[in-house]
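Trainee: Just the structure for this:
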Amino acid sequence: MPARRALLHRVPMRHPGDTSAIEALFEAGAIHPRQVVAVLGKTEGNGCVNDFTRAYAVQALSLMLGRHLGEAPESVAARVALVMSGGTEGGLSPHFLVFGIGEGAAPQPAGALAIGTAFTPDFAPEEIGRLPQMQATAAAVRAAMAAAGIAEADAVHYVQVKCPLLTSERIAAARARGRSVATEDTYHSMGLSRGASALGVALALGEVAAVPEAAIGADWSLFSGRASTSAGVELLRNEVIVLGTSPAWAGDLTIAHAVMRDAIDLPAVQAALRAAGLPGDGGQLDAAARERLVAVLAKAEPASTGLIRGQRHIMWDDSDINATRHARALVGGVIASAVGRTDLFVSGGAEHQGPDGGGPVAVIARRGDGGAARP
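Mentor: Coordinates of the predicted model:
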């Protein structure tokens, strides 16, 4: 029986509803619509509560996939993880990452990229940013690992989670039922939701032990070095994508990660490149290496101290531009300088995702030996 093979294509978008580049992949036979298990997107919104570019992109993707598959859009959205991260500040380029699962000729003894997805049940407003969300996320991560055939937590290199947030309507609904919510500040709810989800990843991967609810959004010593969580108004559940390596999978794709200790930790980016088999000697990737680079995924967050290596930053003090928008632009520039590309999945809001002011960075690349695989 052929082994599973991970498929991944990075394509540009002209606007959040532009799915033409993905449809071009279908027409070229690069991937079949039925092979698609997840789509990650960087959209050009503000990344805040009212960033409807995320919902716009999810709707466009659901309609497009439904049309190709002969299914209702709701059916597609129920089983395909559609994770949109708003905000392409600075030089970041809007793009989609299309993940699929096909067949390979033979497994890779050294391990190849493995993909697993899972979903939590919908959350009630009073569960968002609290223990129920954290615990359900941990269960979903374990389910996604099992779906990918990844037995060991050390083989997991990145876990992407899309999670909900609180709106005024959702808060009012909880209040009408006599329930309290974690916060009545809708923007703060994004951070609590991301934080609870990230700690759920950390629990599943054994990076932390039991976490008290009071630690969510408060104790920054607790974090995952492999979680990336993004909150949005367009859903009520958590959608989980586990990316790791497994010798049971085929293909030429591999993944590696490192943890940026602060926003300018270029050596961590270079370490992730080297671990993925790409040059990481201090210079920018050359054309051949850039061709093998398939995706870079990273988190960005301003340090709560207001300092970067002892120097003052003003990201938290700017009343005109949200702090996470500054952070995405800064970290995106650091990574772009190393890889020579700007279509990077840099997500803001890194509560409990890496150390305070830093965050995980993962690199997906094609191995230099080409890998033994077929479409």
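Trainee: can we go C-alpha only for contacts and neighbour counts from here?
Mentor: Will do.
Trainee: my guess is residue 299 meets residue 228, correct?
Mentor: Yes - between residue 299 and residue 228 there is a contact under C-alpha atoms under 8 Å: 6.4 Å.
Trainee: any common contacting residues for the two?
Mentor: Residues touching both residue 299 and residue 228 (C-alpha atoms under 8 Å, 6 or more residues apart in numbering) are 347, 350, 353, 360.
Trainee: With neighbour count added, can I get these in CSV?
Mentor: As requested, those are arranged in CSV below (neighbours: other C-alpha atoms under 10 Å):
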residue, neighbour count
347, 29
350, 31
353, 32
360, 27
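Trainee: Now flag whichever of the residues you listed is closest to residue 172.
Mentor: residue 350 (27.4 Å; C-alpha to C-alpha).
Trainee: Tell me who's in contact with the residue nearest the centre of the chain.
Mentor: With distances taken as C-alpha atoms, centre = their mean, residue 160 lies nearest the centre of the chain, 3.5 Å away. Residues counted as contacts of residue 160 (C-alpha under 8 Å, 6+ apart) are 227, 228, 229, 240, 241, 242.
Trainee: For the first one, which non-adjacent residue is spatially closest?
Mentor: Which is residue 227. Leaving aside its sequence neighbours, residue 227 sits nearest to residue 159 (C-alpha to C-alpha, 6 or more residues apart in numbering; 4.9 Å).
Trainee: and residue 29, how many residues sit next to it?
Mentor: As a burial measure, residue 29 scores 11 neighbours (other C-alpha atoms under 10 Å).
Trainee: Next: the one 5 residues further on.
Mentor: A count of neighbours around residue 34, defined by other C-alpha under 10 Å, yields 13.
Trainee: again with the one 10 residues further on
Mentor: With neighbours defined by other C-alpha under 10 Å, the count for residue 44 comes to 22.
Trainee: Now that it has come up, it's in contact with residue 90, right?
Mentor: No - with contact defined as C-alpha under 8 Å, residue 44 does not count as touching residue 90 (10.7 Å).
Trainee: overlap in contacts of those two?
Mentor: By C-alpha under 8 Å, 6+ apart, no residue touches both residue 44 and residue 90.
Trainee: so how far is residue 24 from residue 292?
Mentor: 21 Å (C-alpha to C-alpha, to the nearest Å).
Trainee: and what of residue 6?
Mentor: In terms of C-alpha to C-alpha, residue 6 sits 19 Å off from residue 24.
Trainee: Following up with a second sequence; could you model it the same way so I can compare the two?
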Amino acid sequence: MGIGVHKVAMAAPSDVSELERLIAAGAVDPATIVAFIGKTEGNGGANDFTRGFATLSYQLMLARHLGCTPEEVTRRIAFVWSGGCEGVLSPHATVFTRGPDGAPAGSGKRLALGIAGTRAFAPEEIGTMAVVEAVAEAVDRARREAGIADPRDVHYVQVKGPLLTPAGLADADRRGVALVTRDPNGSKAFARGSTALGVALGLGEVPASAVTQEAIATRMDLFSAVASTSAGGELKACEILLFGNAEGAGGEFQIGHAVLEDAIDAGGVRAALADAGLPDAGGSPDTGRIAAVFAKAEASPSGMIRGRRNTMLSDADINYERHARAALGAVIASITGDPAIFVSGGTEHQCAPGSAPIAAIVRARS
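Mentor: Here you go, the predicted structure:
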């Protein structure tokens, strides 16, 4: 079963017209769509409603095509959105399909995708070991569903989970239960960190004995090299999309990954493309083969990059995540030639402090 990759532009969080055109042209069969990963133009914070708006817009459109309810679309298709299109980042969605198309026999490993979800979490569970353990179990299920036997063939695990909202705080207060924090935006570090540790645990990247409640958002020496986690108020459960390469997967795509040492690491971008099978020929990759790039952005904990001070962590007007997304987005786009790239902020337990993961999907050579 080959995985298809289709990137569609969005003029607004409600704009589904480009996918509509692909469906009308027969380029995409809506019955084969299994997941969306995209960028919306909100602020990326706890009150970013563009993510839920985009999900609803695609749910309503696909419900018409599939002859089902929007709720059924949600059960059939995973939606992962990251808010914040700072700098050159362009709002878009990458649509993944799963169909019968296969690569020729002996063509090697091809892109495989496994999708899994967790149960819904109560507010007091967000940022706790309950999330870590549930995500670890879901990651294992997703890997097996993708047909990836060796965890080393996993190159990208996208997790979207819940964060604390004012409504969640009020619910916890009514029941008299304790929370990891009372700050909705501050809960993002715990939410992202717990899901990233779940990925690391599920793939065997960290020893189970080291992953404790006290380690979440504090023990940054514990991390996954392939996790990319986000949190939003529009979710109650976690959605896991696991990507890797597998024998017999079919399709025309391959995926690779690398580690970005800082927000201007062009070499890391090129390394991810090379790992996916797209080497830098004379310093310029064949950009026509690049289907999608997914990266996390982070400010340097020291406030320094390559020996120069920056103000990402001290700017009281603009959150550091927005600075980092804008900087990294420009670096990646300068190499790929396409600003419709997925760059998400916040890297708790996603690579070592100051560094960040990046993954690239490219068309394999025929």
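Trainee: And the TM-score between them?
Mentor: TM-score for the superposed chains, counting by TM-score structural alignment, normalised by the length of structure 2: 0.96, backed by 363 aligned residues with a C-alpha RMSD of 1.3 Å.
Trainee: what helix or strand does the residue opposite the residue nearest to residue 227 of structure 1 in structure 2 once aligned sit in?
Mentor: Here residue 159 of structure 1 is matched to residue 157 in structure 2, going by TM-score structural alignment. Using DSSP states H and E, the element containing residue 157 of structure 2 is strand 154-162.
Trainee: Of the shared contacts of residue 299 and residue 228 of structure 1, just say which sits nearest to residue 202 of structure 1.
Mentor: Using C-alpha to C-alpha, these come closest to residue 202 of structure 1 at residue 353, 8.9 Å.
Trainee: Would you confirm that that closest one contacts residue 221?
Mentor: No - using C-alpha under 8 Å, residue 353 of structure 1 is not in contact with residue 221, being 10.3 Å away.
Trainee: Could you pull out the residues contacting both of these two?
Mentor: What both residue 353 of structure 1 and residue 221 touch, as defined by C-alpha under 8 Å, 6+ apart, is an empty set.
Trainee: For residue 151 of structure 2, give me its contacts.
Mentor: 143, 203, 204.
Trainee: what's around the counterpart of residue 291 of structure 1 in structure 2, how many residues?
Mentor: In structure 2, the residue matched to residue 291 of structure 1 (TM-score structural alignment) is residue 288. Residues lying near residue 288 of structure 2 (other C-alpha under 10 Å) number 11.
Trainee: Could you check what's spatially nearest to the residue of structure 2 sitting at the aligned position of residue 38 of structure 1, not counting adjacent residues?
Mentor: Residue 38 of structure 1 maps onto residue 35 in structure 2 when the alignment is built from TM-score structural alignment. Of all residues not flanking residue 35 of structure 2 in the chain, residue 78 sits nearest, at 4.5 Å (C-alpha to C-alpha, 6+ apart).
Trainee: ditto for residue 74 of structure 2
Mentor: Nearest non-adjacent residue to residue 74 of structure 2, counting by C-alpha to C-alpha, 6+ apart: residue 59, 7.0 Å away.
Trainee: State the number of residues packed around the one you found.
Mentor: 21.
Trainee: ditto for residue 170 of structure 2
Mentor: 12.
Trainee: Quick check: which element contains the equivalent of it over in structure 1?
Mentor: Matched to structure 1 by TM-score structural alignment, residue 170 of structure 2 sits across from residue 172. Per DSSP H and E, residue 172 of structure 1 falls inside helix 168-176.
Trainee: next one: residue 189 of structure 2
Mentor: Per DSSP H and E: helix 187-202 holds residue 189 of structure 2.
Trainee: circling back to that earlier point, residue 292 and residue 24 of structure 1: who's more crowded?
Mentor: residue 292 (18 against 13).
Trainee: what's the more buried one in contact with, if anything?
Mentor: Residue 292 of structure 1 neighbours (C-alpha under 8 Å, 6+ apart): 365, 366, 367, 368.
Trainee: Which among the residues you listed count as buried?
Mentor: Among those, the ones that count as buried by 16 or more other C-alpha atoms under 10 Å are 365, 366, 367.
Trainee: wait, doesn't the second one sit right on residue 252?
Mentor: This points to residue 366 of structure 1. Yes - counting by C-alpha under 8 Å, residue 366 of structure 1 touches residue 252, with 5.3 Å between them.
Trainee: Report the secondary structure state of the counterpart of the residue nearest to residue 74 of structure 2 in structure 1.
Mentor: Counting by TM-score structural alignment, residue 59 of structure 2 corresponds to residue 62 in structure 1. Put simply, residue 62 of structure 1 is helix when judged by DSSP: H, G, I helix; E, B strand; the rest coil.
Trainee: Please name the residues that touch residue 62 of structure 1.
Mentor: Applying C-alpha under 8 Å, 6+ apart, the residues contacting residue 62 of structure 1 are 73, 74, 76, 77.
Trainee: Generate a ChimeraX selection restricted to the buried subset of these.
Mentor: With 16+ other C-alpha under 10 Å as the criterion, this ChimeraX line picks the buried residues out of the contacts of residue 62 of structure 1:
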select :73,76,77
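Trainee: Sitting in helices, which of the contacts of residue 62 of structure 1 do you find?
Mentor: 73, 74, 76, 77 (DSSP state H).
Trainee: Map the second one onto structure 2.
Mentor: So the one you mean is residue 74 of structure 1. Using TM-score structural alignment, the partner of residue 74 of structure 1 in structure 2 is residue 71.
Trainee: on that earlier part again, just put the buried ones among the contacts of residue 292 of structure 1 in TSV and tack on distance to residue 213 of structure 1 and secondary structure.
Mentor: Supplementary listing: those in TSV, determined by distance: C-alpha to C-alpha, whole Å; DSSP: H, G, I helix; E, B strand; the rest coil:
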residue	distance to residue 213 of structure 1	secondary structure
365	38	strand
366	41	strand
367	42	coil
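Trainee: Can I get these in TSV including distance to residue 260 of structure 1?
Mentor: TSV is the format used below for those (distance: C-alpha to C-alpha, whole Å):
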residue	distance to residue 260 of structure 1
365	19
366	23
367	23
